[in-house]
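Trainee: only geometry, no sequence info:
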């Protein structure tokens, strides 16, 4: 076992102390939906998350800085060079995290669509009348939420985000998030993938606001194959949608404990994660670190 000290265990990631300025972030194969972690694992999921995060981090370097340092085990402390962590672990710079989920929506779906159908707004802001489900918005919209360590995140307005972090940080977070989304969405579109929405987490490193945690993964984003999309219905997603669909079909109230996942749901989810990585990056997942 590693001598590194585990300092935080999230829904799907573990954080280990390296030194005063660095941590090791390890993505597990756990999966969560509706803010609840499932008992079952999705094989290789953690490696997909890490592979995509590292790819996007490099691609985004001209738009936004990140806290990512390296996923190469040779750059890790000796005690972190564990075979089972290969392809899952990333050396990162410590960041003072904003208490916000920085969500950007380019299309109206999910909780935003539900709110719109009920009251005509999205995160409290009015939208034009007549939008269809899964329709592209006129411009990408920054729609923050609270960051709950347990339980459900809560959608908030931009004004409430300002109250949480201050005007300067809220403006910077909005700018970074929207610019990163636009660059990613343009690239994905060339690969035949629509990024309907995505969630960024931002933090301060050396007095600079950077993107932290994961970037544009199937855990943090809705990826739609463009050939399946048309306004009026939400298409299949290259993400955890099989888990959402299977559990909602049981009538689950979305509070712990989560219902069991079938092998079929687990396998379908794994395939969608890998497809998202390969289609967006143009790389074969089998070439990623840690895979035999």
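Mentor: Here it is on my side, so go on. All figures in this text were calculated on a predicted structure; none of them were measured in a lab.
Trainee: C-alpha only now, for contacts and for neighbours.
Mentor: OK.
Trainee: list the contacts of stretch 96-107.
Mentor: 134-137, 139-147, 161, 164-165, 173-174, 177-178, 181, 195-205, 212 (CA atoms under 8 Å, 6 or more residues apart in numbering).
Trainee: let's see which of those residues end up in helices.
Mentor: Cross-referencing the contacts of stretch 96-107 against helices under DSSP state H gives 161, 164, 165, 173, 174, 177, 178, 181.
Trainee: residue 69: which of those residues is nearest?
Mentor: residue 177 (20.1 Å; CA to CA).
Trainee: okay, now the closest one: neighbour count?
Mentor: Residues near residue 177, counting by other CA atoms under 10 Å, number 26.
Trainee: repeat that for residue 150.
Mentor: With other CA under 10 Å as criterion, residue 150 counts 10.
Trainee: ok, residue 263 next?
Mentor: 11.
Trainee: before we move on, what about residue 102?
Mentor: 25.
Trainee: mind telling me what element it is part of?
Mentor: strand 100-107 (DSSP states H and E).
Trainee: ok, back up a step: buried among the contacts of stretch 96-107? Make that a PyMOL selection.
Mentor: Under the burial definition 16 or more other CA atoms under 10 Å, those of the contacts of stretch 96-107 that qualify are selected in PyMOL by:
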select buried, resi 134+135+136+137+140+141+142+143+144+145+146+147+161+173+174+177+178+181+195+196+197+198+199+200+201+202+203+204+205+212
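Trainee: putting a second one here so we can go through both:
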């Protein structure tokens, strides 16, 4: 039986910023990330939420942070009691969906790595023969594996849509040395994650990373290789030449595309069946990657 979706957390008296999915509480030298069950698509937060989705995102991120032990990251603890919570904090609601993290200077770019031709990359290729200005061979099909992973940064948007930019634009904004370091690190993490996921029956088609600066060096922050930040395709169903079956929120985007919604007005509510199937897909991704059952 699914628990009720947590749409918004509440910690009285603690400064908070609310993103599309996470509520971020400021405790001075550290932050408390609370992954809610909100789900967004096409720059809108949808309703209702997906029960336990935030727990899946948090536990998958934890799995990868621990697996990539050679890559510095912001995770300090999974226990919300490691920050001074108010007396009326609802610990049951917070269970499994919290990360206590180091505070960093967030780099204002999404570090996107694409291993397959899909999503906005496919649309760009159809229009220009390139992805984010990177020329590709003619005749590629939708969902084809690319000859090598592409690094295609995007601006980070607090609200609204992230915008693809060139590597040069990123370099001009943050410096060539840091941009190259982020590019190389992003591709390294993607390749390591992709190799592991393939062994578990999942194709990691593309993903996005976020980094922050701490003590002058970039460290991995936010979420890592989750169904919200990545395209996960079941390897045994992979068939290039069209869209793929997904284990991520593409399922929700695909349903929205079948409606008459114009993407400029409030979106229609998600039917119960779509909510349930989306939850199942997130749970399946967790089980395939970690080898563990969701116990929530």
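Mentor: The structure has been received and is ready for your questions. Because the structure is predicted, anything quoted here is derived from the model rather than measured.
Trainee: which pair in the ones in helices among the contacts of stretch 96-107 of the first structure spans the largest distance?
Mentor: The farthest-apart pair in those, when distances are taken by CA to CA, is 164 and 181, at 22.5 Å.
Trainee: and the gap between residue 99 of the second structure and residue 62 of the second structure?
Mentor: The spacing between residue 99 of the second structure and residue 62 of the second structure, counted by CA to CA, to the nearest Å, is 9 Å.
Trainee: so how far is residue 108 of the second structure from the residue nearest to the spatial centre of the second structure?
Mentor: Against the mean C-alpha coordinate of the second structure, by CA atoms, centre = their mean, the closest residue is residue 229 at 2.0 Å. Going from residue 229 of the second structure to residue 108 of the second structure by CA to CA gives 16 Å.
Trainee: and for residue 48 of the second structure?
Mentor: For residue 48 of the second structure, the distance to residue 108 of the second structure - CA to CA - is 30 Å.
Trainee: what do you get for residue 47 of the second structure?
Mentor: Taking CA to CA, one finds residue 47 of the second structure at 28 Å from residue 108 of the second structure.
Trainee: now residue 207 of the second structure
Mentor: From residue 207 of the second structure to residue 108 of the second structure the distance is 17 Å (CA to CA).
Trainee: what's residue 58 of the second structure aligned with over in the first structure?
Mentor: When the first structure is aligned by TM-score structural alignment, residue 58 of the second structure is paired with residue 50.
Trainee: list the helices and strands the helix or strand that that match is a member of packs on?
Mentor: Using DSSP H and E, residue 50 of the first structure sits within helix 45-59. The contact analysis (3 or more CA pairs under 8 Å, 6 or more residues apart in numbering; DSSP states H and E) places helix 45-59 of the first structure against strand 22-27, helix 263-281.
Trainee: that one vs the second structure, average distance?
Mentor: Comparison of helix 45-59 of the first structure with the second structure after fitting gives an average deviation of 0.4 Å (mean CA distance after the TM-score superposition for the first structure).
Trainee: right, and the helix or strand after that helix?
Mentor: Following helix 45-59 of the first structure toward the C-terminus (DSSP H and E): strand 68-70.
Trainee: post-alignment, that next one versus the second structure, mean distance?
Mentor: Using mean CA distance after the TM-score superposition for the first structure, the mean distance for strand 68-70 of the first structure is 0.9 Å.
Trainee: what's that strand aligned against in the second structure?
Mentor: Taking TM-score structural alignment, strand 68-70 of the first structure hits residues 75-77 over in the second structure.
Trainee: in the matching stretch, what's buried?
Mentor: Applying 16+ other CA under 10 Å to stretch 75-77 of the second structure flags 75, 77 as buried.
Trainee: what are the contacting residues of it?
Mentor: Contacts of stretch 75-77 of the second structure (CA under 8 Å, 6+ apart): 65, 99, 100, 101, 102, 221.
Trainee: so how many other residues sit close to the residue nearest to residue 29 of the second structure when sequence neighbours are not counted?
Mentor: Distances taken as CA to CA, 6 or more residues apart in numbering put residue 103 closest to residue 29 of the second structure, at 6.0 Å, once the chain neighbours are dropped. Look at residue 103 of the second structure: counted by other CA under 10 Å, it has 19 neighbours.
Trainee: name the helix or strand for the equivalent of residue 123 of the second structure over in the first structure, please.
Mentor: When the first structure is aligned by TM-score structural alignment, the residue opposite residue 123 of the second structure is residue 114. Using DSSP H and E, residue 114 of the first structure falls within helix 110-119.
Trainee: report the buried residues of that helix.
Mentor: Neighbour-count burial for helix 110-119 of the first structure [16+ other CA under 10 Å]: 112, 113, 116, 117.
Trainee: angle of it against strand 100-107?
Mentor: If you take axes from the mean of the first three to the mean of the last three CA atoms, to 10 degrees, helix 110-119 of the first structure sits at 70 degrees to strand 100-107.
Trainee: which other helices and strands contact helix 110-119 of the first structure?
Mentor: strand 121-122.
Trainee: which residues does stretch 57-65 of the second structure contact?
Mentor: Contacts of stretch 57-65 of the second structure (CA under 8 Å, 6+ apart): 35, 73, 75, 96-99, 223-228, 286, 290.
Trainee: among those, which one has the most neighbours?
Mentor: Ranking these using other CA under 10 Å puts residue 35 first, with 29 neighbours.
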